[in-house]
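K.L.:
This is a predicted model, with the sequence first.
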Amino acid sequence: MRAALYDRYGPPEVLYEGKVPMPAVKPDEVLVRVRAVSVNGGELAGRTGKLRLVTGRRFPQRAGIDFVGEIAELGPSVTGLREGERVWGFLGRTTFGSAAEYVSVRPRQIAPAPAGLTPVQAVSLLAGGTTAITALRDKARLRKGERLLVRGASGGVGSVAVQIGKAFGAHVTALAGPRNLGFVRGLGADEVLDYQATHPSELGAFDVIMDTVGTQHPAYRRLLAPGGRMVAIAFDIASPLSSLSYILGSAVHGSRRVRFFSGNPRHELFAELTRYAENGDIRPVVDTVHPLAAIAAAHRALEAGGVRGKHVIEIRH
């Protein structure tokens, strides 16, 4: 079958479309015919070698962590699912390989995909939506009427976080680049500001800050109101040790803690996201659709920045 591969760590150009064996289906697994995957920051880190302690040095390696498709085969011990059922799911935060024609997964890694959305539309919500729900509901415990600030509001996670924040009843202030202000405003944000022209000291106080950027944590932490919570899903790659040390230190010093997490969602969270999508609380956020053969171009585009939602790989069979 066709799959996105690379034979060494490096820039986007190391990626190519190649051939790999069809995955074997264990008795407790399902085979999913993949229709679409999105491009995520974790894959970029994997491809460049920043996760080599986990991914190792065996090549070729694979790309893709999420997927939307339909069940092609059921293992003999799997119940409650049927062939042809439309599903979406996630391989794992450091398990790559969904950018392929088929994947084999356990039932807890999938859930029914939202009705009324194409695979391309649905997959644009998956990684960002599960991350946003975990960050805002479980980590920050965002409540109705609270003031929420979303940094990086036009990206794959931030664009869904704006919508999830509004679904939770928060007053949402969003920071984005100048060309994306209208796009973010259309997602429902109450206030949209150009991050290039807005210093943190001009922003006022917030009950919850969701940071998808990873820089200037001290400056933004100071914006938290008493009892405020800040959730970071990124750290400063220019000085990772300093950035992570600050985040960890915030748990010990002071009341305004910065919570950092890397998501690894399962069935229940996918099912909840499906309900939000089918209820119309969130809508797809597709920047550009690429064929599997253009996987390198998709990675290059995400690295270039300025993204509006997700770069999506559509896999045609």
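P.N.:
Great, that's in hand. Numbers count the residues shown, from 1 in each chain.
K.L.:
going forward, measure contacts between C-alpha atoms and count neighbours the same way
P.N.:
OK.
K.L.:
And the helices in the stretch 151-300 of the chain, which stretches?
P.N.:
158-167, 181-186, 217-221, 240-250, 267-278, 295-304 (DSSP state H, counting those that start in this stretch).
K.L.:
which stretch among the ones you listed comes nearest V150?
P.N.:
Each of these has some distance to V150 by C-alpha to C-alpha; the shortest is helix 158-167, at 6.5 Å.
K.L.:
Which of the helices or strands spans A122?
P.N.:
Assessed by DSSP states H and E, A122 sits inside helix 119-133.
K.L.:
thinking again about what came up before, mean neighbour count and distance to Y6 added to the helices of the stretch 151-300 of the chain, as TSV?
P.N.:
Putting the helices of the stretch 151-300 of the chain into TSV (neighbours: other C-alpha atoms under 10 Å; distance: least, C-alpha to C-alpha, whole Å) gives the following:
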stretch	mean neighbour count	distance to Y6
helix 158-167	27	29
helix 181-186	18	34
helix 217-221	17	34
helix 240-250	15	26
helix 267-278	19	29
helix 295-304	18	10
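K.L.:
Can you lay out the ones you listed as a markdown table showing distance to V68?
P.N.:
A markdown table is the format used below for the helices of the stretch 151-300 of the chain (distance: least, C-alpha to C-alpha, whole Å):
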| stretch | distance to V68 |
| --- | --- |
| helix 158-167 | 17 |
| helix 181-186 | 25 |
| helix 217-221 | 34 |
| helix 240-250 | 33 |
| helix 267-278 | 11 |
| helix 295-304 | 17 |
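K.L.:
Below is structure B, check it against A:
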Amino acid sequence: MKAVLYDRFGGPEVLYVGQLPRPEPAPGEVLVRVRAFSVNGGELLARSGRTRLITGSKFPQRTGIDFAGEIAALGTGTSEYAVGDRVWGTAGRSPKGTAAEYVAVPADRIGRVPGGLDLVEAAALPGVGTTAVTALRDKAALRPGERLLVRGAAGGVGSVAVQLGRARGAEVTGLARAANLDFVRELGALEAVDHRTVRPADLGRFDVVLDTVGTELPTYRALLRPGGRMVTITVDPARVATALGYLAASAVLHGRGRVRVFSGNPKRALLDDVARHVTDGALRPVVDTVFPLEETSAAHRALEAGGVRGKFVVRVGPPTAEDDKHCA
């Protein structure tokens, strides 16, 4: 099968499409014919070698975190699914990259794709959707009427968080580039602010801050009202030690007001929660650009350049009848 690989750490140019044996599903696993996957920030860090202490330095390495596709084969103990079912999910913390024609994953790491979504659209949501739900509902316990600040509001997690924040009854302020402010308002933000021209101190106070950028953590924590909560999903890769030190100190010194950070590893129940938000009309996937598998390196390069609206998605194989609307 085709898979996106790299034989050394570096820029997007190290990615290439190679051949690997088609996997067989182990007991408790399903084999998914991948139709599309999205590009995520964590993959850029891994490819560049910044997380080599976690990923190791054995090559070739694979890329890809989430996917949408159809079940191609079942391992034993997976009778709740059938061949042909439309599913989405993530590889979790497994080294199995989803940027491939097939991926074998545990059955508890997938969910059914909501009706009304094609598989290219669906691929934009598993990773960022479960992250945003976890951040706002489980870590921040966002309540109706509270003020929510979303940093990186036009990006993958940010664009979902703006929608879910509004659905939870919050007053959402989104920080983004000037070119994306109207887009952020269309997602449901009450206010959209150019982060390059407005100082954080001029934004006011918030009950919840969701940070998708990973820089200036003390500055944005200072915007919290009494009892406020801040959640970050990343740290500045150029200052990892400093950021981790601050997070550790925050947990000790600030107690309940600490900055919360987590690493996503979603299971079926969380994917089903995202699906319900889609079905209820509270959430829609936002696909910026669709790339073919052979141009995965271009998708990485585009994400590194910034300015994405929602997600960059990579299609695996030729367009199907249901998703040819993305071919323009």
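P.N.:
Ah, there it is. All values derive from a computational prediction rather than experimental measurement.
K.L.:
Of all the helices of the stretch 151-300 of the first structure, which one is nearest S124 of the first structure?
P.N.:
Here helix 158-167 is closest among these (C-alpha to C-alpha), at 9.2 Å.
K.L.:
by how many degrees do that closest one and helix 267-278 diverge?
P.N.:
80 degrees (axes from the mean of the first three to the mean of the last three C-alpha atoms, to 10 degrees).
K.L.:
average distance between helix 158-167 of the first structure and the second structure?
P.N.:
On superposition with the second structure, the mean distance recorded for helix 158-167 of the first structure (mean C-alpha distance after the TM-score superposition for the first structure) is 0.7 Å.
K.L.:
so that helix corresponds to what in the second structure?
P.N.:
Counting by TM-score structural alignment, helix 158-167 of the first structure pairs with residues 158-167 of the second structure.
K.L.:
and the matching stretch, how far from the chain's centre?
P.N.:
13 Å (C-alpha atoms, centre = their mean, to the nearest Å).
K.L.:
Can you tell me what sits against that stretch?
P.N.:
Applying C-alpha atoms under 8 Å, 6 or more residues apart in numbering, the external contacts of stretch 158-167 of the second structure come out as 128-129, 132-133, 136, 142, 148, 150-153, 171-172, 174, 184, 187-189, 212, 282-286, 309-310.
K.L.:
same question, stretch 192-206 of the second structure
P.N.:
146-149, 173-178, 181-182, 184-185, 219-220, 223-225, 228.
K.L.:
just to revisit the earlier point, what's the closest of the helices of the stretch 151-300 of the first structure to P27 of the first structure?
P.N.:
Nearest to P27 of the first structure, of the helices of the stretch 151-300 of the first structure and by C-alpha to C-alpha, is helix 267-278 at 18.8 Å.
K.L.:
so what does that closest one touch, helix or strand wise?
P.N.:
strand 86-90, strand 110-112, helix 119-133 (3 or more C-alpha pairs under 8 Å, 6 or more residues apart in numbering; DSSP states H and E).
K.L.:
what's the offset of that helix from the middle of its chain?
P.N.:
14 Å.
K.L.:
just stretch 99-119 of the second structure next, same as before
P.N.:
Distance, centroid of stretch 99-119 of the second structure to centroid of chain: 15 Å (C-alpha atoms, centre = their mean).
K.L.:
export the helices and strands packed on helix 267-278 of the first structure to a markdown table and tack on distance to D236 of the first structure?
P.N.:
Output for these, formatted as a markdown table (distance: least, C-alpha to C-alpha, whole Å):
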| stretch | distance to D236 of the first structure |
| --- | --- |
| strand 86-90 | 26 |
| strand 110-112 | 32 |
| helix 119-133 | 19 |
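K.L.:
Make a markdown table from those and add mean neighbour count to it.
P.N.:
Formatted as a markdown table, these follow (neighbours: other C-alpha atoms under 10 Å):
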| stretch | mean neighbour count |
| --- | --- |
| strand 86-90 | 26 |
| strand 110-112 | 23 |
| helix 119-133 | 26 |
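K.L.:
between the ones you listed, which one is nearest to V103 of the first structure?
P.N.:
Comparing these by C-alpha to C-alpha, strand 86-90 comes nearest, at 10.3 Å.
K.L.:
The closest one vs the second structure, average distance?
P.N.:
Looks like 0.4 Å for strand 86-90 of the first structure (mean C-alpha distance after the TM-score superposition for the first structure).
K.L.:
Who are the contact partners of the aligned partner of V103 of the first structure in the second structure?
P.N.:
Under the alignment by TM-score structural alignment, V103 of the first structure pairs with V103 in the second structure. Contacts for V103 of the second structure (C-alpha under 8 Å, 6+ apart) come out as 23, 31-34, 96-97.
K.L.:
Going through those, which ones are buried?
P.N.:
31-34, 96-97 (16 or more other C-alpha atoms under 10 Å).
K.L.:
Show me which of these is closest to G56 of the second structure.
P.N.:
Comparing these against G56 of the second structure with C-alpha to C-alpha places K96 closest, at 13.6 Å.
K.L.:
How about the closest one, nearest residue that isn't a chain neighbour?
P.N.:
R62 (6.8 Å; C-alpha to C-alpha, 6 or more residues apart in numbering).
K.L.:
what about that neighbour, how many neighbours?
P.N.:
Using other C-alpha atoms under 10 Å, R62 of the second structure has 22 neighbouring residues.
K.L.:
Would you confirm that it contacts A91?
P.N.:
No: look at R62 of the second structure against A91 with C-alpha atoms under 8 Å: they stay out of range, at 11.5 Å.
K.L.:
Can you mark which positions in stretch 204-222 of the second structure are buried?
P.N.:
For stretch 204-222 of the second structure, by 16+ other C-alpha under 10 Å, it's 205-215, 217, 220-221.
K.L.:
contacting residues around the spatially most central residue of the second structure?
P.N.:
Among the residues of the second structure, the one closest to the centroid is V128, at 2.8 Å (C-alpha atoms, centre = their mean). V128 of the second structure makes contact with 156-157, 160, according to C-alpha under 8 Å, 6+ apart.
K.L.:
separation between the residue lying closest to D272 of the second structure once chain neighbours are set aside and A91 of the second structure?
P.N.:
With C-alpha to C-alpha, 6+ apart as the criterion, D272 of the second structure has its nearest non-adjacent residue at 6.1 Å, and that residue is G111. Applying C-alpha to C-alpha, to the nearest Å, the value for G111 of the second structure to A91 of the second structure is 12 Å.
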